[in-house]
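I'd like to go over a predicted model; first the sequence, then the structure.
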Amino acid sequence: MPPALPVLGLDLGATLTKIAFRQGELHTERWPSRDLDAVRARIVELAPRRIVMTGGGAAVLGASAPFAAATSVSEFEAWSLGAATLAAEEGLVLPARHLLVSAGTGTSVLVVEGGSAVRAGGTGLGGGTLVGLGKLLVGAASFAELSALAARGSRGSVDLLVGDVYSQGAPIPAHLTASNFAKLASTEPADLAHALVGLVGENIALVCAGIARLAGTDTVVLGGTTLAENPALVEVLTQTLGLTGLAAWFLRRGAYCGAVGALVAGERIAHGDSERGCPG
């Protein structure tokens, strides 16, 4: 049996619960947030000496779980710590000031500078929007099914483009969206799914662009479960952010920023206890 973990980080989101721990290398796992029994069982199996939690569901799990040494860290601090750790793992050096985007069930945008993170805005558009409207529009039973459909679709036959409005002399590039879902030349499920991803992605990118201008940065670092295995959304975000003059950096394990940040916060606490001679 492996030795007990020194620290376990948990991020309890509205849809998914993520955990992070080290056994030599960094490990990350996730479960549906509705299945807290499975999360508790995994924690018991790992037997961590210290647990640090973040996310909206942290209070629920903490109140009902028989765990010692469980503490919480703010979601924004956890995301900042986790993004920096995962970026370093990928060999990326984050700018001193940048935007950090948490694309989950909804979307939060943080301004990160000097190790501090402040929420500067966001939008209710996110993975929850894709799942809900995907079920209504195309009968997609899951986020994975919607993402797969979108990857095969073409939203140019669903959205009204600038080129559809201006035959010539368009004031902005002809391939840009003039109005989402306004053409509907196709109602094929794949095309509708791609158009839905376009609507969500473009609006997230435009929210980021406005905040980036106010914050004086041109770098947007993106993570969150909504981006995982969703190449169509990554493409829309990359293109739209690029058109506004922003560089988009996607973290490969960005879905786990919160959990990894909670882990790092716990490791710092444990290190401080060790220096003071306190039990871990």
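In hand now; what should we look at? The model shown is predicted, which means the values in this text are computed figures rather than measured ones.

can we go C-alpha only for contacts and neighbour counts from here?
Fine.

Check which helices and strands the one helix or strand Arg213 maps to sits against.
Secondary-structure assignment from DSSP states H and E places Arg213 in helix 189-215. Secondary structure elements in contact with helix 189-215, counted by 3 or more CA pairs under 8 Å, 6 or more residues apart in numbering; DSSP states H and E, are strand 97-103, strand 107-113, strand 116-123, helix 127-138, helix 143-152, strand 219-223, helix 231-243.

Please identify the buried residues of that helix?
By neighbour count, and taking 16 or more other CA atoms under 10 Å as the criterion, the buried residues in helix 189-215 are 189-205, 207-209, 211-212.

putting a second one here so we can go through both:
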Amino acid sequence: MSVVGVDAGGTLTKIVYKENGRLHFKTFSSEQQENVLQWLTLLAKHHKLYITGGKAEKWGETFPQAHIVGEFIAVCSGAKLLLKEEKSDLKQFILINIGTGTSIFKVDENGCERLLGSGLGGGTFMGLGGLLTGESDYYELVRLSKEGKRELVDLSVRDVYEAMNSPVPEHLTASNFAKGDSSSKKEDKLRALTNMIAETIILLASQASQAHKLEHFVFIGSTLKSNPALKEDLTQFQELLSYTPIFPEKGAYAGSLGAFEIGREAEHSQNRQ
């Protein structure tokens, strides 16, 4: 029997399944939950569901035959598979999952260990972004952020030291949103928000990398989907903190892909018995 991997997150639902010999990747917003449940009800007649994510237990009530997969296990399994699919032989790295919030893991030959996390993530971008701009559509928020200039809202090191030589690179942030006011444009406020999220994530990941002597940062999670501004801001500290950023193409689906792979292996093992 075929398998469907579901990542039931707080904001988005990501689904991976195989049809006609190839994998299919689907994303639905929480507003589409009823439609997703109806579709999966039909799909579950011929497939076994393996569900992970923050709402997995809740979804398990609707699909009592479904298998619940631990979120951290699914995310790590999916990330490894994504790297393998992209022909990467990387075995040791810091894994950064930017979903509604952010979790940071150490991955090596011994397995996967969650090290720390932050409440800053996609939920922050949507919630605070909406409060700052009045916009609620994810893709519109991303578009506006891409066009913004955070230097018009953030106080930079350059602003503080002016003509003096600064002890750190001048483009770095001295204070987030310190120059913002009621006249600040939506685009600029959103880019400042994107940068604040990215800065916090990188500083946390850097602490983890220094403690475990790992320099490769693998970024996954739905907040990176079609979000070039966030990716750009996540790479801005490479010279200062010495890390190598990696963005798997299907990184938003790491959790659902991991659930799919774990389910596929479980079904294969069961069929062999």
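In hand now; what should we look at? This one's a predicted model, so the numbers in the text were calculated from it and none came from an experiment.

so the helix holding Arg213 of structure 1 aligns onto which residues of structure 2?
When helix 189-215 of structure 1 is aligned against structure 2 using TM-score structural alignment, it corresponds to residues 186-212.

mean deviation of the matching stretch from structure 1?
Comparing stretch 186-212 of structure 2 with its match in structure 1 after superposition yields a mean distance of 0.9 Å (mean CA distance after the TM-score superposition for structure 1).

re the thing from before, make JSON lines from the helices and strands packed on helix 189-215 of structure 1 and add distance to Ile43 of structure 1 and mean neighbour count to it.
Putting those into JSON lines (distance: least, CA to CA, whole Å; neighbours: other CA atoms under 10 Å) gives the following:
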{"stretch": "strand 97-103", "distance to Ile43 of structure 1": "25", "mean neighbour count": "24"}
{"stretch": "strand 107-113", "distance to Ile43 of structure 1": "28", "mean neighbour count": "22"}
{"stretch": "strand 116-123", "distance to Ile43 of structure 1": "29", "mean neighbour count": "16"}
{"stretch": "helix 127-138", "distance to Ile43 of structure 1": "27", "mean neighbour count": "18"}
{"stretch": "helix 143-152", "distance to Ile43 of structure 1": "26", "mean neighbour count": "20"}
{"stretch": "strand 219-223", "distance to Ile43 of structure 1": "24", "mean neighbour count": "24"}
{"stretch": "helix 231-243", "distance to Ile43 of structure 1": "32", "mean neighbour count": "19"}
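
quick one: the helix holding Arg213 of structure 1 to helix 231-243, angle?
Compare the direction of helix 189-215 of structure 1 with that of helix 231-243 by axes from the mean of the first three to the mean of the last three CA atoms, to 10 degrees and you get 40 degrees.

my hunch is that Ser274 of structure 1 is in a helix, does that hold up?
Yes: residue assignment for Ser274 of structure 1, taken from DSSP: H, G, I helix; E, B strand; the rest coil, places it within a helix.

That one maps to what in structure 2?
Alignment note: Ser274 of structure 1 maps to Asn271 in structure 2; criterion TM-score structural alignment.

Ala83 of structure 1 and Ala58 of structure 1: what is the separation?
20 Å (CA to CA, to the nearest Å).

Neighbour count: these two, which is higher?
Taking neighbours as other CA atoms under 10 Å, Ala83 of structure 1 and Ala58 compare with Ala83 leading, 27 against 19.
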